[in-house]
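Student: 3D model of this:
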Amino acid sequence: MAIDQDTLERARAAWRFRGQERPDFAQTPAEGQESVWEYPRPPIYVPDARLIEVYAGDALLVRTHHSIRALETGSPPAFYLPPDALNQRMLTPSKRRSVCEWKGEAEYFHVQTGTGVIQDALWRYPQAFDAAASIAGWYACYPSRLDCFVAGEPVRPQAGGFYGGWITQDVVGPFKGEPGTGHW
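Tutor: Next up, the predicted model:
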């Protein structure tokens, strides 16, 4: 998939909010919480040492204390997980591809379980753009398709089906992905 620079620049320019100030409709974070409206755009990538666990049904896919949170305006964090933390035998490549104007071209993976296949449950940026180099080759997953936990807390999936943000009690929104939130 070719990435045209003019298309990238138009996509980058289309975003209305960029984290410089919290909009009036944003929730005010309580002590120990973060507002996703204070995250920047383009996103930043922050190491996280909390225990991350991901299950495909009853099968453990990931357990690690080493992740990177992608923090982008209006979106709950997407957690990127190191390849050596995943049970790679459970993954099969998908034909699906997408492009993020900030990260590059993503490739997707299905998860094989004892009872079937979970389609396009994970993705990664094998050759991420320079600004996203810290997540190149690391995997992110959809909590709407897999059971994800941060320090034992069950993750709620971001709405909309496209974004893979992880909603936990330490982040407040509202979150992009709901109807009417395009290019927030």
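Student: make it CA atoms for all contacts and neighbour counts henceforth
Tutor: OK.
Student: Show me the helices in the protein, by range?
Tutor: With DSSP state H as the criterion, the chain has helices at 5-13.
Student: From the centroid of it, which residue is nearest?
Tutor: Note on the chain: the residue nearest the mean C-alpha position is Ala78, at 2.6 Å, using Cα atoms, centre = their mean.
Student: contacting residues around that one?
Tutor: By Cα atoms under 8 Å, 6 or more residues apart in numbering, the contact set of Ala78 is Arg69, Ala70, Leu71, Ala140, Cys141, Gly164, Gly165, Trp166.
Student: and this one, so I can compare the two:
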Amino acid sequence: MRRPTPDPTAPGQESVWDYPRPPRVERIASHVVIRLGGEAVVDTDDVVRVLETSHPPVYYLPIAAFTEGALADAAGSSFCEFKGSARYFDVRGGGVTAPRAAWYYPSPSPGFEELTGRVAVYARPMDVCEVDGEAVTPQPGEFYGGWITSAVAGPFKGTPGSFGW
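Tutor: Coordinates of the predicted model:
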């Protein structure tokens, strides 16, 4: 499949088509809040993101920053060719449980050690995920966990026909 034409970027925006493959891990100065069931399940300034060609950033937050009981082990696993074997969490807040709505790498592959002790959350099942006060849009598709903000331009992997990007 042909690479799509990147969308134009506005001042201050990044194009996901300038992100690398294999992905890059970077610490950023941002504030992330996630709410579920009307409650904040995490509110942190300790933020790492993973950038990969055609994907909006995936935000990884310290497991220890989540409120007590917000993360519960869930069944199943998956494998990323870059980051290694992932495990899943159910996310709980305000009496609501979002099954398998978060994932982490217990022993990330070399080059991704900074993800140790961190968790990423799918935005779609949450009430809201915010980066610096801006509500994010979930990456298209059911598998991908990127967060779209006004700071990134696409097109984004996950839309129909994008499997081969």
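Student: What does the TM-score come to for these two?
Tutor: The TM-score (TM-score structural alignment, normalised by the length of the second structure) is 0.94; 164 aligned residues with a Cα RMSD of 1.5 Å.
Student: The second structure: which residue goes with the residue nearest to the centre of the first structure?
Tutor: Taking TM-score structural alignment, the alignment pairs Ala78 of the first structure with Val58 from the second structure.
Student: Ala140 of the first structure too?
Tutor: Checking TM-score structural alignment: Ala140 of the first structure goes with Ala120.
Student: Please tell me how far its match sits from Pro160 of the second structure.
Tutor: Taking Cα to Cα, to the nearest Å as the measure, Ala120 of the second structure falls 24 Å from Pro160 of the second structure.
Student: out of the two, which sits in the busier spot?
Tutor: Taking other Cα atoms under 10 Å, Ala120 of the second structure and Pro160 do not tie; Ala120 has more neighbours (23 against 8).
Student: So that one versus Ser78 of the second structure, what's the distance?
Tutor: Taken as Cα to Cα, the span from Ala120 of the second structure to Ser78 of the second structure is 14 Å.
Student: quick one: buried residues of stretch 44-54 of the first structure?
Tutor: Within stretch 44-54 of the first structure, the residues scored as buried using 16 or more other Cα atoms under 10 Å are Ile44, Tyr45, Leu51, Ile52, Glu53, Val54.
Student: ok, now stretch 129-149 of the second structure?
Tutor: Across stretch 129-149 of the second structure, burial judged by 16+ other Cα under 10 Å covers 129-131, 135-140, 145-149.
Student: Contacts for it next, please.
Tutor: Contacts of stretch 129-149 of the second structure with the rest of the structure, by Cα under 8 Å, 6+ apart, involve 30-35, 55-59, 120-124, 128, 156-159.
Student: taking the residues you listed one by one, which sit in strands?
Tutor: Val32, Val33, Ile34, Arg35, Val58, Tyr59, Ala120, Val121, Val128 (DSSP state E).
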